[in-house]
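K.L.:
I need the structure of the sequence given here:
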Amino acid sequence: MYYHSNYSSPIGQITLAGTDDKLIGLWMKDQKYFGDTLPENSVENNHLALFDKTKKWLDKYFAGNNPEISELPLHPIGNEFRQTVWSVLRQIPYGETITYKQIAQKTAEILEKDSMSCQAVGGAVGHNPISVIIPCHRVVGTNGSLTGFSGGINKKIKLLELEGVDTAQFKVPIKGTAL
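P.N.:
Next up is the predicted model:
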């Protein structure tokens, strides 16, 4: 059985999804691909131990601490390529950023390929079903732009600033323009 629950955060409402013991989703309100991997027959459950544990993790995170990702039983649903990209995302240290190109290079290495498309990596990053915890907000454009966050650029900036990242060093795209 699949369950969902809501969490109020400084960046707005967050929806959690999971089974009795595995977290399969964490989406921000109005996030692109919201609930992509959540079965339609999920049941609201605000007392599930998994959600209590996840909410405590989020409380620590939003208080400016660096809780361990390994504290949570993450089980994002996706194909081998996406799983590989998401495993690379989990390795990005708190308060640091990485480029799509660097993720493409690491993913190619893991999958024993000569190279990997940054665009394909961007698609996998954008479809990350466990935002915040699997830190897709730490990914920036090779040209120094804050781009490609399915939760919205403003939320990406807030998350990076929470982690102590100086976001003034990055270019922020103006709606309707490309960097």
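
K.L.:
please make it C-alpha for all contacts and neighbour counts, starting now.
P.N.:
Will do.

K.L.:
so residue 41 makes contact with residue 2?
P.N.:
Yes - Residue 41 is in contact with residue 2 according to C-alpha atoms under 8 Å; the separation is 7.3 Å.

K.L.:
looking at the two, which is more packed in?
P.N.:
A side-by-side neighbour count of residue 41 and residue 2, using other C-alpha atoms under 10 Å, places residue 2 first with 18 against 9.

K.L.:
how close does that one get to residue 9?
P.N.:
Between residue 2 and residue 9 the distance is 22 Å, computed by C-alpha to C-alpha, to the nearest Å.

K.L.:
swap in residue 99?
P.N.:
26 Å.

K.L.:
next, the structure of the following sequence, for comparison with the previous one:
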Amino acid sequence: MKFDTSIVQTRFQSPLGTIIIAATAKGLAGLWFEGQRHLPPELVEPSVWPSDPDHPVLKEVMQQLTAYFAGQRSRFDVPLDLAHGTAFQQSVWQALLGIPQGGTASYSEVGRRIGKPTAVRAVGAAVGRNPVSIIVPCHRVMGANGALTGYAGGLDRKTALLKLEGVLQEHRS
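P.N.:
The predicted model follows:
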């Protein structure tokens, strides 16, 4: 992925670990868990993206994430800058935005939504490369049989996010 040269970043401490948030003048361009798969090389220490915790988009994202993790927000309202993905990736990421909190979709269902019903593997690859975790809800994509399949941030985090959103219930013994 080729990111805009104006990108800035900051770190946010969440209940699921440190989150790196990145934005351009156009909007939110990235949200990754520290150490997750597909983390842009520009963020590997030392980061080449300057830190700017006062950037208005980054500040808004941190406020909305705080409310989300407190169970006080179910939707995000921030401008997105997803221009660094391919046209296919962008179509998949837009389809993910249509999965409501409390809902899930299979990879094949996402493929049908973008008019590519046989592109399940390509959809899976695009979901895995989603640069805006949580807000572009790739954690809501499940295997065809409802199985908790891959998540670049780790299956433990995917499970925690789905429990927070009421998709999965806590197991009681």
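
K.L.:
the most centrally placed residue in the first structure: what's it in contact with?
P.N.:
Residue closest to the average C-alpha location in the first structure (C-alpha atoms, centre = their mean): residue 131, at 2.6 Å. Residue 131 of the first structure sits next to 25, 26, 27, 28, 137 when contact means C-alpha atoms under 8 Å, 6 or more residues apart in numbering.

K.L.:
kindly indicate whether whatever residue of the second structure lines up with the third one is helix, strand or coil.
P.N.:
What it means is residue 27 of the first structure. Counting by TM-score structural alignment, residue 27 of the first structure lines up with residue 32 in the second structure. Three-state assignment for residue 32 of the second structure (DSSP: H, G, I helix; E, B strand; the rest coil): strand.

K.L.:
residue contacts, residue 32 of the second structure?
P.N.:
Applying C-alpha under 8 Å, 6+ apart, the residues near residue 32 of the second structure are 19, 20, 21, 39, 131, 132, 133, 153.

K.L.:
from residue 74 of the second structure, how far out is it?
P.N.:
Applying C-alpha to C-alpha to residue 32 of the second structure and residue 74 of the second structure gives a distance of 19 Å.

K.L.:
now do the strands in the first structure.
P.N.:
3-9, 12-18, 23-28, 43-44, 98-99, 139-140 (DSSP state E).

K.L.:
ok, average deviation of the third one from the second structure?
P.N.:
Once fitted to the second structure, strand 23-28 of the first structure is off its aligned match by 0.5 Å on average (mean C-alpha distance after the TM-score superposition for the first structure).

K.L.:
again with the first one
P.N.:
Superposing on the second structure places strand 3-9 of the first structure at an average distance of 0.3 Å from its equivalents, by mean C-alpha distance after the TM-score superposition for the first structure.

K.L.:
where does that strand end up in the second structure?
P.N.:
Going by TM-score structural alignment: strand 3-9 of the first structure matches residues 8-14.
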